[in-house]
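Asker: sharing a sequence plus its predicted fold:
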Amino acid sequence: MSRSGADLALLLLGGFRSLVDEATAELARRGHQDVRPVHDFAMRAIAAGADDATRLGRRLSVSKQAAAKTVAVLRERGYVTREADPLDGRRKRLQVTDLGFEVLRQGEEVFDELRERWARRIGSAELERMETHLTTLAGASPVRFDTPAWMARDLGEPS
């Protein structure tokens, strides 16, 4: 039976969603019940230089207000802090805390475990072939950690 292009897109999205949902559940079992995918995106963006709500909003393609709400949650949970900028004492910079980096590290570990689980289900060689095909079709560079941005971008603008 031949599938449609839309079916392919939904299967790929379903695979992504399955991995993310399983990773979120595993992080909860490891004591991080409060971590959501957007928190991972935000902490990675902050670690890469989005050190205030405006920059974070741009990186995630959300409003400054939405970014500020995410920052408030991350600060409340101890994943990020706001510290004085050493070059401008009036400015506060966002920083990922040791706990935030630990959650990111554990998340990466969980995804490696999930990949191994998939390899056991379909075979390592088959998983590697699938990854090779996806690399050929989607490109060698994985989607950036600010994945929400691709949904909001104007297709007429270069990314």
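Answerer: Structure's in. What do you need?
Asker: contacts and neighbour counts: CA atoms only from here.
Answerer: Noted.
Asker: which one is H32 nearest to, not counting chain neighbours?
Answerer: The spatial neighbour of H32 that comes closest, neighbours along the chain excluded (C-alpha to C-alpha, 6 or more residues apart in numbering), is V103 at 7.7 Å.
Asker: could I get the contacting residues of the most centrally placed residue in the chain?
Answerer: Centroid check for the chain by C-alpha atoms, centre = their mean gives F41 as the closest residue, at 3.7 Å. Contacts were defined as C-alpha atoms under 8 Å, 6 or more residues apart in numbering; by that measure F41 touches L60, F145, D146, T147.
Asker: here comes the other one, which I'd like you to weigh against the first:
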Amino acid sequence: MSRSGADLALLLLGGFRTLVDSATAELASRGYEDVRPVHDFAMRSIAAGADTASELGRRLTITKQSAARTIAVLQERGWVATGPDPRDARRKRLEVTPLGFEIMRTGEAIFERLRDDWAAKIGEAELAALEQHLVALAGPQPVRFDSPGWLAQDLG
């Protein structure tokens, strides 16, 4: 049975959504009820050097105001803090806290387990082939982890 291009896009999105929803639910069951994908994208961006609201907004392709709201949520939850800037004593820079890094590591471990679950369902060779095909079609890194753009709208 042949599918349309739109069906392919929806299947790929469905696979992504299945993984993300499963990871979010498992994080919640481990006590991290408030984690959303945009929070992970933001913390990864901050850890990679986006240490201001302006820079975070650029990396997430959202407005500075949206970045500031995201930062406020992350700070409220204790996942991000501000610290002194070693280059400019008047400036504060964003830093991921140990709790924020713990959440990111926990999420990574959950995604590894979810990948193993998929391998158990279709076979490791089939999953490896799927991954190779996706790399061939979308490139080795089709989406930067710190540039979700349209995903960043979920600030919840």
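Answerer: Arrived safely, thanks for sending. A quick note: this is a predicted structure, and the numbers were derived from the prediction, not measured.
Asker: could I get the TM-score for this pair?
Answerer: The TM-score (TM-score structural alignment, normalised by the length of the second structure) is 0.93; 152 aligned residues with a C-alpha RMSD of 1.5 Å.
Asker: the helix or strand containing the residue nearest to the centre of the first structure vs the second structure, average distance?
Answerer: Element membership of F41 of the first structure, judged by DSSP states H and E, is helix 37-47. Once the two are superposed, helix 37-47 of the first structure sits an average of 0.2 Å from its aligned residues in the second structure (mean C-alpha distance after the TM-score superposition for the first structure).
Asker: list the buried residues in the helix or strand that that helix is followed by.
Answerer: The element immediately downstream of helix 37-47 of the first structure (helix or strand, assigned by DSSP H and E) is helix 53-60. Of all the residues in helix 53-60 of the first structure, those buried under the rule 16 or more other C-alpha atoms under 10 Å are A53, T54, R55, L56, G57, R59, L60.
Asker: mean shift between helix 53-60 of the first structure and the second structure?
Answerer: Superposing on the second structure places helix 53-60 of the first structure at an average distance of 0.4 Å from its equivalents, by mean C-alpha distance after the TM-score superposition for the first structure.
Asker: what about the strands in the first structure?
Answerer: Listed in chain order, the strands of the first structure (DSSP state E) span 80-85, 88-96.
Asker: that older thread, where in the second structure does the helix holding F41 of the first structure fall?
Answerer: Applying TM-score structural alignment, one finds that helix 37-47 of the first structure aligns to the residue range 37-47 of the second structure.
Asker: for the residue nearest to the centre of the first structure, give its distance to S4 of the first structure.
Answerer: Taking C-alpha to C-alpha, to the nearest Å as the measure, F41 of the first structure and S4 of the first structure are separated by 31 Å.
Asker: got a markdown table for the strands of the first structure, with distance to G49 of the first structure too?
Answerer: Supplementary listing: these in a markdown table, determined by distance: least, C-alpha to C-alpha, whole Å:
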| stretch | distance to G49 of the first structure |
| --- | --- |
| strand 80-85 | 13 |
| strand 88-96 | 9 |
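Asker: with distance to H133 of the first structure and mean neighbour count added, can I get these in JSON lines?
Answerer: Formatted as JSON lines, the entries for those read as follows, by distance: least, C-alpha to C-alpha, whole Å; neighbours: other C-alpha atoms under 10 Å:
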{"stretch": "strand 80-85", "distance to H133 of the first structure": "37", "mean neighbour count": "16"}
{"stretch": "strand 88-96", "distance to H133 of the first structure": "35", "mean neighbour count": "16"}
